[in-house]
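Asks: need a structure here:
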Amino acid sequence: MTKLLLSLHVLAAIIAVGPVTVAASMFPATLRRAVGDSADGNARAVLQTLHRICRIYAGVGIAVPLFGFATASSLGVLGDAWLITSILLTATAAAVLTFLILPAQDRAVAATTGSAAPPSAPAPPSSARLAMATGIFNLLWATVTVLMIIRPGSTTGA
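Replies: Here you go, the predicted structure:
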């Protein structure tokens, strides 16, 4: 059962986190093209698609920690420091995505497509600030991946 749970956890991570990482990383450069001098209309459509990918796969990404907890429980490593650190980093990555990246993408898409943003909505983000938040998100996931492979202090192998 542990091998099945671990397989599902890894597949969920690849299928859910991978698209968000790529789409979020492409968003700032596409935003620069969409608001540039030429105001590329195709870039606006790409922005909407990238944002949709991020939103949908962020929801699908809930499966990653669910399968992760099930796997950790079956391995008996729920109290290990490497796992607790990974959980905290995963929660931080989820918070960066939920509270920084997705709202900034919402505002950017609204600003570039002429959609009406609520009057209380902050100004659209700069592509540099969005790129920084995305870089932090990607770095957090890269760190979690390394911790999952190396498992420092683990007695389960590696």
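
Asks: Every contact and neighbour count from this point should use C-alpha atoms.
Replies: Noted.

Asks: Which parts of the chain are strands?
Replies: Read by DSSP state E, the chain holds no strands at all.

Asks: Please enumerate the helices of it.
Replies: 2-12, 18-35, 41-60, 63-75, 81-96, 102-113, 127-150 (DSSP state H).

Asks: Dump those helices to a markdown table, plus distance to residue 158 and mean neighbour count.
Replies: A markdown table is the format used below for these (distance: least, CA to CA, whole Å; neighbours: other CA atoms under 10 Å):
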| stretch | distance to residue 158 | mean neighbour count |
| --- | --- | --- |
| helix 2-12 | 15 | 16 |
| helix 18-35 | 24 | 20 |
| helix 41-60 | 29 | 18 |
| helix 63-75 | 14 | 17 |
| helix 81-96 | 12 | 17 |
| helix 102-113 | 36 | 20 |
| helix 127-150 | 6 | 17 |
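
Asks: now those helices in CSV, with distance to residue 157?
Replies: Listed next are those as CSV, based on distance: least, CA to CA, whole Å:
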stretch, distance to residue 157
helix 2-12, 14
helix 18-35, 26
helix 41-60, 30
helix 63-75, 11
helix 81-96, 13
helix 102-113, 37
helix 127-150, 9
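
Asks: Next, the contact list for the closest residue to residue 106 other than its chain neighbours, please.
Replies: Distances taken as CA to CA, 6 or more residues apart in numbering place residue 51 nearest to residue 106, at 7.5 Å, with adjacent residues excluded. For residue 51, the contact set (CA atoms under 8 Å, 6 or more residues apart in numbering) comprises 23, 24, 27, 102, 105, 106, 109.

Asks: Tell me who's in contact with the residue lying closest to the first one once chain neighbours are set aside.
Replies: In other words, residue 23. Closest residue in space to residue 23, ignoring its immediate chain neighbours: residue 50 at 5.2 Å, by CA to CA, 6+ apart. Going by CA under 8 Å, 6+ apart, residue 50 touches 23, 24, 26, 27.

Asks: Please generate a structure for the following sequence too, so the two can be compared:
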Amino acid sequence: MTKFLLAVHVLAAIVAIGPVTVAASMFPPTVRRALADPGDRQAVAWVRLLHRICRVYAVIGLTVPVFGFATASSMGVLGDTWLIVSIVLTALAAIALGALVLPRQEALLTGIEATETAAAEPAGRRATARLAMVTGIFNLLWATVTVLMIIRPGSTTGA
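Replies: All right, here's what the predicted structure looks like:
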């Protein structure tokens, strides 16, 4: 059963977290392109699509910690330091995504849909820079969790 849970956990991480990290990283430059040319409906459509990918896969991504806890429980490693650190970092990544990345994406999307002039570009550039920073932190948290899941420092089950 442990192998099944681990396989589902890893597949869920790849399928759910991967698209969020890529789409979230693509979002700020795509918004800047949309702001640079307010009449470009294709750019706005891309912004909408990237935001939707982030929202949908964030919800799907909830399966990752669910199967992670099930896997850790079946392996008997729930009290291991590397796992506790991973859980804390996962919670921080979820908070960053839910409280910072997605709301800022929503605000920028609303702004470009409502803006018909390039006058909003300087404010949009600052907002996209801040969003890119928060997205980078989100991505770094997930990268750290991934490394911890692979090397499991101090674990007796590690490689």
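
Asks: Can you give the structural similarity as a TM-score?
Replies: After superposition, the two chains reach a TM-score of 0.92 (TM-score structural alignment, normalised by the length of structure 1), with 150 aligned residues with a CA RMSD of 1.3 Å.

Asks: ok, back up a step: quickly note the distance from the residue nearest to residue 23 of structure 1 to residue 113 of structure 1.
Replies: 14 Å (CA to CA, to the nearest Å).

Asks: same question, residue 44 of structure 1
Replies: 7 Å.

Asks: Map residue 95 of structure 2 across to structure 1 for me.
Replies: Under the alignment (TM-score structural alignment), residue 95 of structure 2 pairs with residue 95 of structure 1.

Asks: who touches residue 12 of structure 1 in this structure?
Replies: Counting by CA under 8 Å, 6+ apart, residue 12 of structure 1 has contacts 61, 63, 64.

Asks: from the residues you listed, which single one is nearest residue 136 of structure 1?
Replies: residue 61 (17.3 Å; CA to CA).

Asks: shouldn't that closest one be in contact with residue 18?
Replies: No - judged on CA atoms under 8 Å, residue 61 of structure 1 makes no contact with residue 18 at a distance of 9.7 Å.

Asks: joint contacts of the two?
Replies: Counting by CA under 8 Å, 6+ apart, nothing touches both residue 61 of structure 1 and residue 18.

Asks: on that earlier part again, which of the contacts of residue 12 of structure 1 are retained in structure 2?
Replies: Retained in structure 2 by both residues aligned by TM-score structural alignment, their matches' CA atoms under 8 Å are the following of the contacts of residue 12 of structure 1: 61, 63, 64.

Asks: For the residue nearest to the first one when sequence neighbours are not counted, grab the count of nearby residues.
Replies: Distances taken as CA to CA, 6+ apart place residue 16 nearest to residue 61 of structure 1, at 4.9 Å, with adjacent residues excluded. Burial measure for residue 16 of structure 1: 22 neighbouring residues, criterion other CA atoms under 10 Å.

Asks: ok, residue 158 of structure 1 - how many residues close by?
Replies: 10.

Asks: How much space separates the nearest residue to it once chain neighbours are set aside from residue 109 of structure 1?
Replies: Distance criterion CA to CA, 6+ apart; nearest residue to residue 158 of structure 1, sequence neighbours excluded, is residue 150 at 6.1 Å. When distance is defined by CA to CA, residue 150 of structure 1 is 39 Å away from residue 109 of structure 1.

Asks: if I read this right, residue 54 of structure 1 contacts residue 19, doesn't it?
Replies: Yes - with contacts counted by CA under 8 Å, residue 54 of structure 1 reaches residue 19, the gap being 7.2 Å.

Asks: dump the residue contacts of the residue nearest to residue 29 of structure 2 when sequence neighbours are not counted.
Replies: Leaving aside its sequence neighbours, residue 29 of structure 2 sits nearest to residue 128 (CA to CA, 6+ apart; 7.5 Å). Contacts for residue 128 of structure 2 (CA under 8 Å, 6+ apart) come out as 28, 29, 31, 32, 108.

Asks: In space, what's closest to the first one - neighbours in sequence excluded?
Replies: Of all residues not flanking residue 28 of structure 2 in the chain, residue 128 sits nearest, at 5.0 Å (CA to CA, 6+ apart).

Asks: again, but for the third one
Replies: Computed as CA to CA, 6+ apart, the closest residue to residue 31 of structure 2 that is not its neighbour in sequence is residue 47, at 6.2 Å.

Asks: Quick check: the gap between residue 31 of structure 2 and residue 41 of structure 2.
Replies: 12 Å.

Asks: Also residue 86 of structure 2?
Replies: For residue 86 of structure 2, the distance to residue 41 of structure 2 (CA to CA) stands at 41 Å.

Asks: Now do the contacts for the counterpart of residue 54 of structure 1 in structure 2.
Replies: Counting by TM-score structural alignment, residue 54 of structure 1 lines up with residue 54 in structure 2. Contact analysis of residue 54 of structure 2 by CA under 8 Å, 6+ apart lists 19, 20, 23, 24, 102.
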